[in-house]
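In: what follows is a protein structure lacking sequence information:
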């Protein structure tokens, strides 16, 4: 008996002998533990790849290595995806939202490990992208496949998927509250109070994994934060507005750069070479762009911003405060370029960490700029931290996650008021210009952003193929009225499709339209069906979306519509059968 079967036997016994609710609670512990270990493995992999790089004959002191390392990491990632995953990786939170709404929360099994490997290689060798999105995908895949293995329904499978994502975020930042809020704000926008318990359990277990296993230099945290005073309030309002506009810039720049790479979609290695070469050149000019960028944030927070410019060609100009300020401002603007080039080139990563990088540099830039004009007026470390929340809130459309994440990684709630103020103002401003987050914008444009609308989500789950009714009695167009009367006598429906010998629908007969004439026996052999038929108000193709079908019902006022495969007649779909199926799915998916 294999190890896997030995592992499953106790859980199968529990599945049979416990209630669904209790089994979900037990499952949330196991999913949280597994996702937490995956996050630990990913952070450790990246850490030691970078340790190996930095201590191998001090290669990073030579500028050309900054081009070659990211290029090697991205090309290796592209090779792995092409050869071992058939070119199908499925990147980012948007992919998980797509799977929740269109694939019944079923995530491919390889995503339980493929994102750890590919994102670890990408970021470890200097790719300028974050690890949080890959760990969200990994945790979601773990939760989804756990639910599949133990035959949980859509509702519980989706909940475990979110539990895995929450545990992953909690483990990466050692921030369980942020993990729970991320799952609620981004993945589950319509949940009940009962869903909080499994999410909390998974997030806590995931956070404990990282706290117990990971070393302190791998975890991202800050031990000292300056106090907030009311006199700083106008400057924090200014920071919120600044972060809002910068978030709009971030979101739009990502999509513009992605569009530039679209012509190379079928030339993956050429695209990888071009993107990684651009990334490498950017890193040569701005070394802090190498990797995730958390070390740069720590330098800003610890008042060591001068170290950022070291190794850059701009260092030859000496220690000039205004030059350093300009360098930091440019970093905030071009991080999005470096990140998008990394991902568009074929590397694996996300925009979670880059948005925090941009926020930290934007917050520091604003505080240092004001302090250069009025020395000592603003706490630059606090502005660095709060700026992260502002951009994260604006780019991800997750203000609660942003607020509590920064509160947790700073070890307290000293900055809660400015965190809430900056996050809320940035989010409100971004929402005016960009109704959807960076990850969901393209899904929304395609009409595939369904988890944020339960009605559309349920309609998307429903398939026409499962609702086709075939008991309608067809009749040929050359048949006579007498033939039609005989068909009517042997049918319990009041609608009759007129179908040719080639199975093409040429019209329909409604009982109410022939009720009077069907009793005129003198016309039984002379009047043909094709003279009595009418055209259906609309037709439905077998692969139409249910949203399109319902739109046709609303526009025509019909109760039944014929379903076609091209020109071939398949049957009818009725509004009543759709409503019945809808009610069943609504009960099934409610209270996630």
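Out: Good, I have the coordinates. Note that the structure is a prediction, hence the values are computed from the model and not measured. Numbering: from 1, shown residues only.
In: okay, CA-based contacts and neighbour counts for the rest of this
Out: Fine.
In: residue 481 and residue 519 touch, don't they?
Out: No. Counting by Cα atoms under 8 Å, residue 481 stays clear of residue 519, with 9.7 Å between them.
In: neighbour count: these two, which is higher?
Out: Just comparing residue 481 and residue 519: by other Cα atoms under 10 Å the higher neighbour count belongs to residue 481, 26 against 13.
In: look up how far residue 514 lies from the more buried one.
Out: 9 Å (Cα to Cα, to the nearest Å).
In: okay, now residue 433: neighbour count?
Out: Residues lying near residue 433 (other Cα under 10 Å) number 11.
In: so which strand or helix has residue 508?
Out: Residue 508 belongs to strand 505-510 when assigned by DSSP states H and E.
In: show me what that strand is packed against.
Out: strand 495-499 (3 or more Cα pairs under 8 Å, 6 or more residues apart in numbering; DSSP states H and E).
In: measure stretch 47-66 end to end?
Out: Note: stretch 47-66 ends 17 Å apart using Cα to Cα.
In: and what of stretch 392-406?
Out: End-to-end distance (Cα to Cα), stretch 392-406: 10 Å.
In: what sits up against that stretch?
Out: Taking contacts as Cα atoms under 8 Å, 6 or more residues apart in numbering, the residues outside stretch 392-406 that touch it are 173, 175, 177-179, 181-182, 185-186, 243-244, 247-248, 250-251, 352, 355-356, 359, 385-386, 388-390, 416, 419-420, 423-424, 426-427, 430-431, 436-439.
In: another structure for you, compare them:
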């Protein structure tokens, strides 16, 4: 038989998996067919655990809010209370405003230095890094130290949100539980993300946005095995939050009906573009600050205290920029903020948040982004036509979230769930997408993923269909292959394979199916197997004495993705193709090189440009021609 195209020579030259090649083919096929069914009870099991994780993350969010309230009241109002209150509601001693953030930054730096460096930052990159590099393992001490450090940072005036710390704290709850169970890394990831999303849902009473955030930022997949447990955790967390913090909207905006003229929708695009520009500027400031702090001749333990000095200076200019600022966000979204407050928040909050976040202190990004975006939109609302109270503030909020976090759908749904202004869905989508488009055109990465990239990790959040899922083995396999008989002597087998090995190197088959007298597959062998046995004095041996029995086979209707996983699992680079209804009927051979066919097709569709339809030539012109 003629030689067929095959992959190039690998390190072993035979395409077999060594000891792994002896894995029974029928057992492997049975496992692959049962895979879809065995995942179902596992999914239900993980969902059951996720319910408990969701409840625990809601409790963690409640404790964090109470802790922030306790420290804020103690530092700025010298009273014992756990009610969430903002600094700057009353006039404070300037020395207190200046030095409290410095003291808080110093405490955070000491906790990070002698406790865990993982508590530094705003939580989202740390959760992503745990998923990508640590098998979704989070140390228990991070679960304890992160909320305390965030409460200290925010309670002493830090312009951050509670959501970033609760993401890593809730994620740590799920991860710690998963580490105590016998679970895979993917299952640990699911419980980590379930805890993170549950904490978000409890913090903002935004279950749908929390699920979208998990999908767009943390899961790196959209599969039932992870989606269902995350939703179960978020749903549980939302119910528990109802008992602890209530079920109402965080920033209710009363919009009953919107009649949006085309000109208003066009201005929503403009609002999105300006929001995207602000998102780019804020992201640039964060990493400019991070680079600046990295050049300081002092240990990083002192950086949060220096960042606290920046916060204190900003607080002297605009005290309402300190802390979480939920009251300011509410005023912006209901159209009750003054121009002085709007401008002060837009300028001061953006600067102190960006610069202090670059210092590596502990705090989240969402609440500050809500405030900054709301201030931008409220400022635009002074010039744009009146639509509804807080309408343009909502547009700015969604735009800056979409631009800073590169999560446009999350920005839209967050705004809707925070305000319950459901009729504003279309203009919010326009503004958020416009900001997202500008951000992706100008910046390579978002504020959340740039830090990951700086640590040497490549991270993509673009979802697309795996091209290997779109092609089957029958589309790429070689149907004309060399085969040996089990009764052939070693000399006969070497003679029959010599022509193949003397051909072009990139067309050498390497692996040869062995068939019996009826042409039925009984094993596989390589030329190296024959040569080694011959060298040992196997003149009287046959191919049957050398071949590897019951080899792993694939079927013509298997996807290339299935083949890729099978090759990876068993260390193969090629395998015989057998009929689905008869695994001993050889139809061809598939190799590792064939798997590139799907990738080449994907590249062609992405880069090859052609005119499919052309303008018809008028008949009169055709006759003249």
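Out: Received, thanks. As the structure is a computational prediction, the values presented were derived from the model and not from experiment.
In: follow-up on the earlier one: tell me the gap between the strand holding residue 508 of the first structure and the middle of its chain.
Out: Mean-position distance between strand 505-510 of the first structure and its chain equals 45 Å (Cα atoms, centre = their mean, to the nearest Å).
In: list the buried ones in the helix or strand following that strand?
Out: Remark: after strand 505-510 of the first structure, the chain's next helix or strand is helix 511-514, criterion DSSP H and E. Within helix 511-514 of the first structure, no residue counts as buried by 16 or more other Cα atoms under 10 Å.
In: quick one: name whatever helix or strand follows helix 511-514 of the first structure.
Out: Downstream of helix 511-514 of the first structure, the first helix or strand assigned by DSSP H and E is helix 529-532.
In: tell me the counterpart residues of that next one in the second structure, please.
Out: Using TM-score structural alignment, helix 529-532 of the first structure lines up with nothing in the second structure.
In: which element follows that helix toward the C-terminus?
Out: strand 540-541.
In: same for that following strand, what does it pack against?
Out: When contacts are defined as 3+ Cα pairs under 8 Å, 6+ apart, strand 540-541 of the first structure packs onto strand 560-565.
In: now check the second structure for the residue matching residue 221 of the first structure.
Out: Match for residue 221 of the first structure (TM-score structural alignment): residue 251.
In: list the residues that contact its match.
Out: Contact analysis of residue 251 of the second structure by Cα under 8 Å, 6+ apart lists 329, 330, 333, 418, 419.
In: what number of residues lie near the fourth one?
Out: Yep, that's residue 418 of the second structure we're talking about. Neighbours of residue 418 of the second structure (other Cα under 10 Å): 21.
In: touching, it and residue 254? I think so.
Out: No. Between residue 418 of the second structure and residue 254 there is no contact under Cα under 8 Å: 11.7 Å.
In: can you give me the strands in the stretch 151-300 of the first structure?
Out: Using DSSP state E, counting those that start in this stretch, the stretch 151-300 of the first structure contains no strands.
In: how about the helices of it, start to end?
Out: Under the criterion DSSP state H, counting those that start in this stretch, helices of the stretch 151-300 of the first structure are mapped to 154-173, 176-182, 196-213, 233-261, 268-285, 294-301.
In: okay, those in TSV with distance to residue 322 of the first structure and mean neighbour count next?
Out: Formatted as TSV, the helices of the stretch 151-300 of the first structure follow (distance: least, Cα to Cα, whole Å; neighbours: other Cα atoms under 10 Å):
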stretch	distance to residue 322 of the first structure	mean neighbour count
helix 154-173	33	32
helix 176-182	36	27
helix 196-213	39	24
helix 233-261	19	20
helix 268-285	18	21
helix 294-301	15	20
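In: chain center to whichever strand or helix holds residue 37 of the second structure: distance?
Out: Element membership for residue 37 of the second structure, per DSSP H and E: helix 25-76. Once both centres are worked out by Cα atoms, centre = their mean, helix 25-76 of the second structure turns out to sit 16 Å from its chain's centre.
In: got it, and stretch 94-105 of the second structure?
Out: 36 Å.
In: reformat the helices of the stretch 151-300 of the first structure as JSON lines; add distance to residue 80 of the first structure.
Out: Below are these laid out as JSON lines (distance: least, Cα to Cα, whole Å):
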{"stretch": "helix 154-173", "distance to residue 80 of the first structure": "23"}
{"stretch": "helix 176-182", "distance to residue 80 of the first structure": "29"}
{"stretch": "helix 196-213", "distance to residue 80 of the first structure": "27"}
{"stretch": "helix 233-261", "distance to residue 80 of the first structure": "20"}
{"stretch": "helix 268-285", "distance to residue 80 of the first structure": "12"}
{"stretch": "helix 294-301", "distance to residue 80 of the first structure": "26"}
